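[1] Next comes the sequence, and after it the predicted model I'd like to discuss.
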Amino acid sequence: MSEAEHIVVMGVSGTGKTTIGRLVARKLHRDFIEGDDLHPTANVAQMRAGVPLTDAERLPWLRRVRDAMSEAAADGRSTVVACSALRASYRDVLRTAEGRVRFVHLAVPRAVLEHRVEHREGHFMPASLLDSQLATLEPLGADEDGVEVPVSGRAGLTVRSVLAALG
């Protein structure tokens, strides 16, 4: 049996991590893990109030995401994960999951991000935190197993771009 592979669809709020991640998971016949569902209740309340999380507050959440990937790998399953993974140090935590961990950074122009986060409903992340997320975002390093994919207006095109970039 081959080693499990995890594709972490990453980026700031509003990039379409969940939408693209679910579609990529469906195309690849993999489990989908929504990283936002693994946030402790206190983190969600803090972000909903417009207060950015500190690195120390993010760490338990990142470990939960990593552990979910490792649990899937222990069962022989590969996954697609939606997780912001904004800093290299956050990705370092995720990379310790069992199996191969690859990153897909969804790159979206700021104006599009602003429009998306201002007009979406039912998400705890307010538009006021977009600047904080953009300031925190560190691009993938040359030593990281990942790709950056510009997001087109259509999810299907973006999914095809993701799959092509991953090979």
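    Thanks, I have the structure now.

[2] rest of the way, CA atoms for contacts and neighbours
    Will do.

[3] For this structure, just list every one of the helices.
    Under the criterion DSSP state H, helices of the chain are mapped to 17-28, 41-48, 55-74, 88-94, 110-119, 130-136, 155-166.

[4] need the ones you listed in a markdown table with distance to E34 and mean neighbour count, can you?
    Putting the helices of the chain into a markdown table (distance: least, CA to CA, whole Å; neighbours: other CA atoms under 10 Å) gives the following:
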| stretch | distance to E34 | mean neighbour count |
| --- | --- | --- |
| helix 17-28 | 7 | 19 |
| helix 41-48 | 14 | 15 |
| helix 55-74 | 9 | 18 |
| helix 88-94 | 14 | 17 |
| helix 110-119 | 18 | 14 |
| helix 130-136 | 18 | 15 |
| helix 155-166 | 17 | 16 |
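
[5] Tell me which residues touch A155, please.
    T19, I20 (CA atoms under 8 Å, 6 or more residues apart in numbering).

[6] One more pass at 7 Å, please.
    I20 (CA atoms under 7 Å, 6 or more residues apart in numbering).

[7] and what of T136?
    By CA under 7 Å, 6+ apart, the neighbours of T136 are L86, R87.

[8] take a look at this one as well, against the first:
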Amino acid sequence: MAGVEAPCALIVMGVSGSGKSTIAKALGERLGWRFEDGDSFHPASNVEKMRAGHPLTDEDRWPWLNAIADEIARVCGRGEHVIIACSALKHSYRDVLLRGRSDVRFVFLKGSKELIADRLARRKGHFMPPELLTSQFNTLEPPEAGEHVISVSIDETVEAIVDGVVRQLKLGGDKPRAVTSKAMKPKVLP
């Protein structure tokens, strides 16, 4: 890759319904990095709690965040790269994920509550019910520049969002490559 040295991990963050998994997968394809969905690191008790319509507490989140941080440490320790979709809503959560590392970057997917509520209403088969969106926005502490963050609007196609992230990472030169997956070509996030 041309440009600056690549971080070992990207954490694609934002509230539920912002498109974290979709964008993280597309970034993984573009960069040739492994994708992990942060939801897969949740203990079963967290999934059941959310499925029942109850927001998670900080105490619920610590084991989950530490499991993701452990995975980042393993991947980075092997000299590999990973992209993880994870809400990472609070500064303290992002601190746990970083564990003081400077080789991890956050990609913050920003969007209005109305746009995301519309997407959640159309999403099928996910354990996070749309009713919890308000608690997600209430919990959200938008990342600050000192948190090694790339902020992008979700009001674009997947390809445009990925192009913007790659451009800000300065990993792919001046001309972004096209996303190779037909499923990802200029699709607007659901």
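    That came through fine. Keep in mind it's a predicted model, so treat the numbers as computed, not measured.

[9] With both chains overlaid, what TM-score comes out?
    Scored against TM-score structural alignment, normalised by the length of structure 1, the superposed chains reach a TM-score of 0.94; 166 aligned residues with a CA RMSD of 1.5 Å.

[10] before we move on, the earlier item: which one of the helices of structure 1 lies closest to G35 of structure 1?
    helix 55-74 (6.1 Å; CA to CA).

[11] Mean deviation, that closest one versus structure 2?
    Compared with structure 2 after the fit, helix 55-74 of structure 1 shows a mean deviation of 0.8 Å (mean CA distance after the TM-score superposition for structure 1).

[12] which position in structure 2 aligns with G122 of structure 1?
    Aligning on TM-score structural alignment places G122 of structure 1 opposite G125 in structure 2.

[13] let me redo that: V24 of structure 1
    With TM-score structural alignment as the criterion, V24 of structure 1 matches L27.

[14] which ones are touching the residue nearest to that match when sequence neighbours are not counted?
    Take L27 of structure 2 and drop its neighbours on the chain: the residue closest to it by CA to CA, 6 or more residues apart in numbering is V162, 5.9 Å away. Contact analysis of V162 of structure 2 by CA under 7 Å, 6+ apart lists I23, A26, L27.

[15] give the contact list for the residue nearest the centre of structure 2.
    Compute the mean C-alpha point of structure 2, and by CA atoms, centre = their mean the closest residue is V12, 2.1 Å away. Contacts here follow CA under 7 Å, 6+ apart; on that basis V12 of structure 2 touches K20, A24, I84, A85, C86, F106, V107, F108.

[16] what about it, distance to E159 of structure 2?
    As for V12 of structure 2, its distance to E159 of structure 2 is 15 Å (criterion: CA to CA, to the nearest Å).

[17] Also A69 of structure 2?
    28 Å.

[18] now swap in G19 of structure 2 and tell me
    Taking CA to CA, one finds G19 of structure 2 at 12 Å from E159 of structure 2.

[19] got it, and D70 of structure 2?
    30 Å.

[20] for A44 of structure 2, same thing?
    According to CA to CA, A44 of structure 2 stands 33 Å off from E159 of structure 2.

[21] swap in R99 of structure 2?
    Distance from R99 of structure 2 to E159 of structure 2, by CA to CA: 31 Å.

[22] Likewise for T134 of structure 2?
    Computed as CA to CA, the T134 of structure 2 to E159 of structure 2 distance reads 28 Å.

[23] Not counting stretch 26-37 of structure 1 itself, show me its contacts.
    T18, R22, A25, V65, S78, T79, V80, V81, A82, C83.

[24] quick revisit: possible to save the helices of structure 1 as TSV with distance to G35 of structure 1?
    Output for the helices of structure 1, formatted as TSV (distance: least, CA to CA, whole Å):
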stretch	distance to G35 of structure 1
helix 17-28	9
helix 41-48	12
helix 55-74	6
helix 88-94	11
helix 110-119	18
helix 130-136	16
helix 155-166	19
